[in-house]
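Coordinates only, no sequence provided:
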């Protein structure tokens, strides 16, 4: 959430940033400034009346001690108390309206983020696109999963509905191997692992910015007023909510594995078949909490780190810097990694790495004390390292042979087998 003081002091910069990301509810900015002005005016009156009431109370106390009459002053005191009560109600109402308006405003993009780049497309920074299929016969990952009995789509649909696949045998072991491989790499890179709840409260999703922006995409448990997490980022960053961290402990590096649940309303068609888009999928997430001065450098470090994971898996990939229209609600700048499916002839996103600056930390009240003793908001960064379904899809497609699918060398010690073979 943007700070009101920042909007007040940088109105034109904020409006320009919102236009960069194709956010056209610019009228909200002036509404916020108007509400802020009204709130500050009420706050000033409230403070004045409260000070007068406190002074009057002291005066009444002195007169009472000296045995003198206080009736006139008591009448003034009661009147002030009533006015203070009314002002407090007005202050609460203005604060609520101001917060509601602020929650609708996305983060302001960095200058590096383009408003229009080659007809509003994202900027390709690196392309490692090379297919290495072992034979001419090309099956999709759906066909391969059926042929080698790796995934049962119908069973998942019977248990839940479409978009909830069941992994079986070597498919389940490969899925687990990917999770463990990513976690082990993250831990070796200095990330502390967290095992977290998969169901969170409203404060948690509002704090990370999914509410109100992504409300329609989340599964909601109405009886308990809880949400199934759409990403491990939510419970992971909330681990640091309302904390003041010492500067010498930053950056904090954290990782988690979670299933992710997304309603993905309107996600139909040929492009979302199989593992391309699911209602439930596994993902390993990395998060860093840093000082504002170091967050840009840390973002570059995280991008290079995820690039290394993809290179180790020997998958064709490219790196994009997203334009303003495509960056997430909480992000100031985002880099996407996409892997190429030569069979589907399309790029599939497998990781987004974002610097959210102090947008989430302001909502979650995550601060640090600098060496001078000043309390400031941290910066929060997050990234997928990595999301599994599309990794698994392209891994199967790019390593297939007629009778087997080879396992990347880095995963063999985790799977316990070098190749996936026909079940009979």
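Looks like it came in fine. Keep in mind that this is a model prediction, so the values were computed, not measured.

Please count neighbours and contacts with C-alpha atoms only from this point.
OK.

tell me which element residue 363 falls in.
Assigned by DSSP states H and E, residue 363 falls within helix 359-364.

In addition, the following structure is provided for comparison:
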């Protein structure tokens, strides 16, 4: 973990771009504020000891020495992230509160033109490469290489390439159907952490707001919201147009449960859980049950764990993808502990060992940033934090996952 953390710190330091804005802030005051919040987190208390504690304090001192004068806001954000990533806690986050251009302004030609005439737009980081040459080079990359050409829906075409003499990969806009982006502008930076995982410093495609997302898998030509143009396979994603709670009879001896999320914040979702649990308790009769947790980002164990008793004596086939996270991952591990359970699909997100009970978040003194610290400790899952839960059976990305699962069930000895 020490090496991964060092790479992240170097990555964030390497992309400080002191020309991207003109407005400054008192970054040291914000640093002291977030350090106070970080030190109260269970993840800090369980992890940051010995050499890690020394590294944390040295980073704080080094950053403080760079903050004796006002710091450009975006540069301050990147410096604060250097302190944040020293704790292996994917739930904990720091967001950027200022929006360069909002969605309403995009509809106003005068405001859009003013934005494009601003220093923030003109001085936004750009690639040093000729775009035609870059396209030609990246088009040679295969689907297994992270470098290549990607789509962001129908709005943007992005080229991702390895920065010279750096651990950082850079994503540059090659073609834009969005008025707030020009070809040549950089939209994302990626750094490898472990296995298939990457951390991304990005600019929101709509508002251009800087952001940071941790623990994103690169697999099947997909890197978060970006998908390789040469790869149209999306079988790892959930079945379209399903509700959060789905019960289906697939064959006389195979039933299917889909859990979209276990959130208890929504009154309607809590009621849906009650109704769904009653239905499952009454109708769950098949020997084999597929439990589909694809893209389940988690929630409250009170909405997941009651199903363990119903599934205890079943042959359970668990489906996960790279967006299965938090309590979705914890539930995956609890299901895997059942006697007759098999885990299929794709390695999960790796955002599992900590969480937010009350969901408190705090604006920093400058008002430029917002920190969401964690207050829940599931440290028994620390081995999966930042890495994810890997299935025993990886499924192909170019074939329907339910059909593959049905074939595995059919070929499983009775």
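On my side now, so go ahead. Predicted, not measured: the structure shown is a model, and the values here were computed from it.

TM-score of the superposition?
The TM-score (TM-score structural alignment, normalised by the length of structure 2) is 0.28; 191 aligned residues with a C-alpha RMSD of 6.9 Å.

buried set for the helix holding residue 363 of structure 1?
Neighbour-count burial for helix 359-364 of structure 1 flags 359-364 (criterion: 16 or more other C-alpha atoms under 10 Å).

cool, stretch 43-56 of structure 1 as well?
43, 45-46, 49-50, 52-53, 56.

before we move on, what about stretch 247-254 of structure 2?
247, 254.

shouldn't residue 349 of structure 1 be in contact with residue 320?
No: using C-alpha atoms under 8 Å, residue 349 of structure 1 makes no contact with residue 320, being 9.9 Å away.

joint contacts of these two?
336-338 (C-alpha atoms under 8 Å, 6 or more residues apart in numbering).

Among those residues, which one is most surrounded by other residues?
residue 337 (25 neighbours; other C-alpha atoms under 10 Å).

Regarding that residue, what is its secondary structure?
Look at residue 337 of structure 1: counting by DSSP: H, G, I helix; E, B strand; the rest coil, its state is strand.

residue contacts, residue 312 of structure 1?
Applying C-alpha under 8 Å, 6+ apart, the residues near residue 312 of structure 1 are residue 410.

list the contacts for the residue nearest to residue 87 of structure 1 when sequence neighbours are not counted?
Nearest residue to residue 87 of structure 1 in three dimensions, chain neighbours excluded: residue 46, at 6.0 Å (C-alpha to C-alpha, 6 or more residues apart in numbering). If you count contacts by C-alpha under 8 Å, 6+ apart, residue 46 of structure 1 has them with 84, 87-88.

And residue 160 of structure 2, by the same measure?
So residue 160 of structure 2 contacts 138, 146-150, 169-172 (C-alpha under 8 Å, 6+ apart).

Just the ones of these in helices?
residue 138 (DSSP state H).

So which of the contacts of residue 160 of structure 2 belong to strands?
The strands, defined by DSSP state E, take in 148-150, 169-172 from the contacts of residue 160 of structure 2.

tell me what the helix or strand hosting residue 185 of structure 1 is packed against?
Assigned by DSSP H and E, residue 185 of structure 1 belongs to helix 170-188. Contact partners of helix 170-188 of structure 1 among helices and strands, from 3 or more C-alpha pairs under 8 Å, 6 or more residues apart in numbering; DSSP states H and E: strand 252-261, strand 280-290, helix 388-398, helix 409-415.

Could you report the neighbour count for the spatially closest residue to residue 420 of structure 1 that is not a sequence neighbour?
Nearest non-adjacent residue to residue 420 of structure 1, counting by C-alpha to C-alpha, 6+ apart: residue 405, 4.9 Å away. The number of residues packed near residue 405 of structure 1 is 21, by other C-alpha under 10 Å.

same for the strand or helix carrying residue 405 of structure 1, what does it pack against?
Using DSSP H and E, the element containing residue 405 of structure 1 is strand 404-406. Strand 404-406 of structure 1 sits against strand 419-421, with contacts defined as 3+ C-alpha pairs under 8 Å, 6+ apart.

Output the contacting helices and strands for the strand it packs on.
Secondary-structure packing of strand 419-421 of structure 1 (3+ C-alpha pairs under 8 Å, 6+ apart): strand 404-406.
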